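S.K.: Take this sequence and fold it.
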Amino acid sequence: MLAERLPGLLPELSRQESLEVTAVHSVAGILPPGHPLVDMPPYCAPHHSATMASLVGGGNGLPRPGAVSLSHNGVLFLDEAAEFHSSVLDALRQPLESGHVVIARAAGILRMPARFLMVLAANPCPCGRHGRGEDICECRPSSIKRYRARLSGPLMDRVDLRVTVEPVARAELLQLHTGAEKTATVAERVKAARERAAARYAETPWRTNSEVPGHELRTRWHVQPGALRKAEEDLDRGLLTARGLDRVLRVAWTLADLAARDRPSANDVNWALELRTGVRRGAVLEGIGT
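M.R.: Have a look, this model is predicted:
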């Protein structure tokens, strides 16, 4: 349910983005009747039995777009991610870095756009009850290890936010009014943050924080003095990779944009580290809503 709400939080597609998405969907033959131009971010949620070709593209004869291209400029949701074949999941690493995928077949070579927001959801173990008590989980430690190993280290290194979703308590489930923000309210805040980022990168080829190469982000746009201290300590200790540092910086810039700050503070960087590692850094969520 949470993943399905994500397209509603993203801004409407620009004219260029609409044309790119429409072209991919036209090649795939899935344009809705009477709607020749796709103007909303697409959402794609393939089943965990999906093949390599259905996920990244391919097939017999002329290659066809896969889920990574059908979700271009939108959301790719992989539910039960640990049930996907490990080789299929690892095929996502290249498009996550480059923003496109190249499929070569005897009938031709096809280069397709594939810049998407990837969301993975998985249980903590095969039975789904690990962590709720020793008497509840029925899985052996070796089974849990094999299950989690399907999500490889290089793939997880490309995941910016890792959030543990706790079971819903009975009182919360039966409560009618939770006071949560509406989708439209959050969408306006996301739109404002996107506009701040676009203004910052106005003289560059990029528009969002996720598109900026790590080297450019580190050398051209600086965080507040001393803000990277804990991230640099993690890098020195081997707890954070160079790619991970770049991704922490992108998340920190996004937090600053959501809070309408000119540049990330130490709190923004520490909060980005918390979201990536799950280790408490003393960060406080401030200025960006709930």
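S.K.: When you work out contacts or count neighbours from here on, use the C-alpha atoms and nothing else.
M.R.: Will do.
S.K.: Tell me the first helix or strand C-terminal of whichever helix or strand residue 215 is part of.
M.R.: Residue 215 is part of helix 214-220 when elements are defined by DSSP states H and E. Moving toward the C-terminus from helix 214-220, the next helix or strand (DSSP H and E) is helix 229-236.
S.K.: which helices and strands does the helix holding residue 215 pack with?
M.R.: Taking 3 or more Cα pairs under 8 Å, 6 or more residues apart in numbering; DSSP states H and E as contact, the helices and strands that helix 214-220 lies on are helix 242-258.
S.K.: Could you check the angle the helix it packs on makes with helix 229-236?
M.R.: Helix 242-258 runs at 160 degrees relative to helix 229-236, counting by axes from the mean of the first three to the mean of the last three Cα atoms, to 10 degrees.
S.K.: Would you mark the buried spots in helix 242-258?
M.R.: Residues of helix 242-258 classed as buried by neighbour count (16 or more other Cα atoms under 10 Å): 244-258.
S.K.: Tell me the one of the residues you listed nearest residue 216?
M.R.: Nearest to residue 216 among the buried residues of helix 242-258 is residue 246, at 9.9 Å by Cα to Cα.
S.K.: Quick one: residues contacting the residue lying closest to that closest one once chain neighbours are set aside.
M.R.: With sequence-adjacent residues excluded and distances taken as Cα to Cα, 6 or more residues apart in numbering, residue 246 is closest to residue 214, at 5.1 Å. Contacts for residue 214 (Cα atoms under 8 Å, 6 or more residues apart in numbering) come out as 243, 246-247.
S.K.: Now the second one, please; I'll put the structures next to each other:
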Amino acid sequence: MYSLGINKDIIDSIYKEGHPIAQYGLYMKRAKPYKVFKIPVDCGSICPNKDGTLDTEGCIFCPKMGRPIGVKYCNSKYSLKYQIEKQMENQKKKGVDKFYIYFYPGTNTYGDPERLKELWDFALSYSDVVGLSIGTRPDCLSREILDILENYVKKGYEIWIDLGIQSFHQKTLDLINRKHGVSHIIGAILECKRRGILVCGHVILGLPDETWEEMIDTAESLSKLGIDALKIYPLVVVKGTKLEEMYWKGEYRALDRKQYIKILCDFLEHTSPYVLIQRVSKDKVPEEIKVSPEWNLSRLSILNDAIKEFKRRGTRQGVYYRG
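M.R.: Just a heads-up that it's a prediction; the model follows:
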């Protein structure tokens, strides 16, 4: 129905150049005639898993007050206008031409649709903004919200939903207190695809009691649903969470670096070769709140190690995927 979508020919060219992962950054350099940057903004969005609608505790890995964001100007104490314009100004000095606005902390499709539309309309009012990325949960995509987003797609904007998935297994979702089901994940992805909205799923490796087979099944299941991109993270224990309590009681142990690199590469080998990989680790977690793991979570460092491991194996993303 819509012309926007992932170009498989570009991804094939990335593999032909010897890259083992369909990296989002490499893809964007080939897919766009201009340099783009994703501006994160904080509009003070809340979460139904913390405000009492579903629960007050949130997920076991999420601090009640949220995790500090290290990006300058991405802060709800500033207006949306100020956040966008200050970051746009800084990035234009670096040669960036066009921008996506990334509504990041919290559940950004949860709330009054009219108010949310006002925020999104304002972000898209800038001539150099070509689209939006909107972070949310699978159970917070109402028909009214999807209608609004679909209308942006019809106008030619590239709209991404950054979807907090974490796992494709109900027992894990229950254990980590997500308060939504696998059915919500499936429905959200399929409905977005029907409307031309691109989906980047967020997945955590090393969740409590998840087996290797279950993590691999998550890769294969999301690929078969046609998800467009993934952000993959190791589970991090931070202060002020239920997970921290489990850690000190000896009920949870984080993956070490070698374990994470291994399972990351295994996961990617079973992911469709045409799923873009936006990241393979977290943003830097402030040392004052990080409990475990102790190793460097740097995205670039983890990516480089994963590439080395793929070269050692002689494999690449999707080699074992059977869609």
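S.K.: Got a TM-score for the pair?
M.R.: Superposed pair, TM-score by TM-score structural alignment, normalised by the length of the first structure: 0.31. Supporting alignment: 149 aligned residues with a Cα RMSD of 6.1 Å.
S.K.: on that earlier part again, looking at the contacts of residue 214 of the first structure, which is nearest residue 141 of the first structure?
M.R.: residue 243 (30.2 Å).
S.K.: and the helix or strand hosting residue 111 of the first structure, what does it pack onto?
M.R.: Residue 111 of the first structure is part of strand 108-113 when elements are defined by DSSP H and E. Strand 108-113 of the first structure sits against strand 100-105, with contacts defined as 3+ Cα pairs under 8 Å, 6+ apart.
S.K.: list the helices and strands the strand it packs on packs on?
M.R.: Looks like strand 100-105 of the first structure contacts helix 93-98, strand 108-113 (3+ Cα pairs under 8 Å, 6+ apart).
S.K.: could you redo the last one with a cut-off of 7 Å?
M.R.: strand 108-113 (3 or more Cα pairs under 7 Å, 6 or more residues apart in numbering; DSSP states H and E).
S.K.: Following the chain past the strand it packs on, name the next helix or strand.
M.R.: Next helix or strand after strand 108-113 of the first structure toward the C-terminus (DSSP H and E): strand 117-120.
S.K.: Residue 75 of the first structure against residue 118, yeah?
M.R.: Yes: here residue 75 of the first structure lies in contact with residue 118, judged by Cα atoms under 7 Å, at a distance of 6.0 Å.
S.K.: So which of the two has more stuff around it?
M.R.: residue 75 (26 against 19; other Cα atoms under 10 Å).
S.K.: Distance of that one relative to residue 218 of the first structure?
M.R.: Residue 75 of the first structure sits 27 Å away from residue 218 of the first structure, going by Cα to Cα, to the nearest Å.
S.K.: And for residue 22 of the first structure?
M.R.: 34 Å.
S.K.: Between the two, which has more neighbouring residues?
M.R.: Legend: neighbour count by other Cα under 10 Å for residue 22 of the first structure and residue 218, higher for residue 22 (21 against 15).
S.K.: Remind me which helix or strand the more buried one belongs to.
M.R.: Assigned by DSSP H and E, residue 22 of the first structure falls within helix 15-28.
S.K.: May I see the buried residues of that helix?
M.R.: For helix 15-28 of the first structure, by 16+ other Cα under 10 Å, it's 17-25.
S.K.: Helices of the stretch 101-250 of the second structure, start to end?
M.R.: Applying DSSP state H, counting those that start in this stretch to the stretch 101-250 of the second structure gives helices spanning 113-124, 143-154, 170-175, 182-194, 212-224, 242-248.
S.K.: Show me the one of the ones you listed that comes nearest residue 303 of the second structure.
M.R.: Closest among the helices of the stretch 101-250 of the second structure, using Cα to Cα: helix 212-224, at 17.7 Å.
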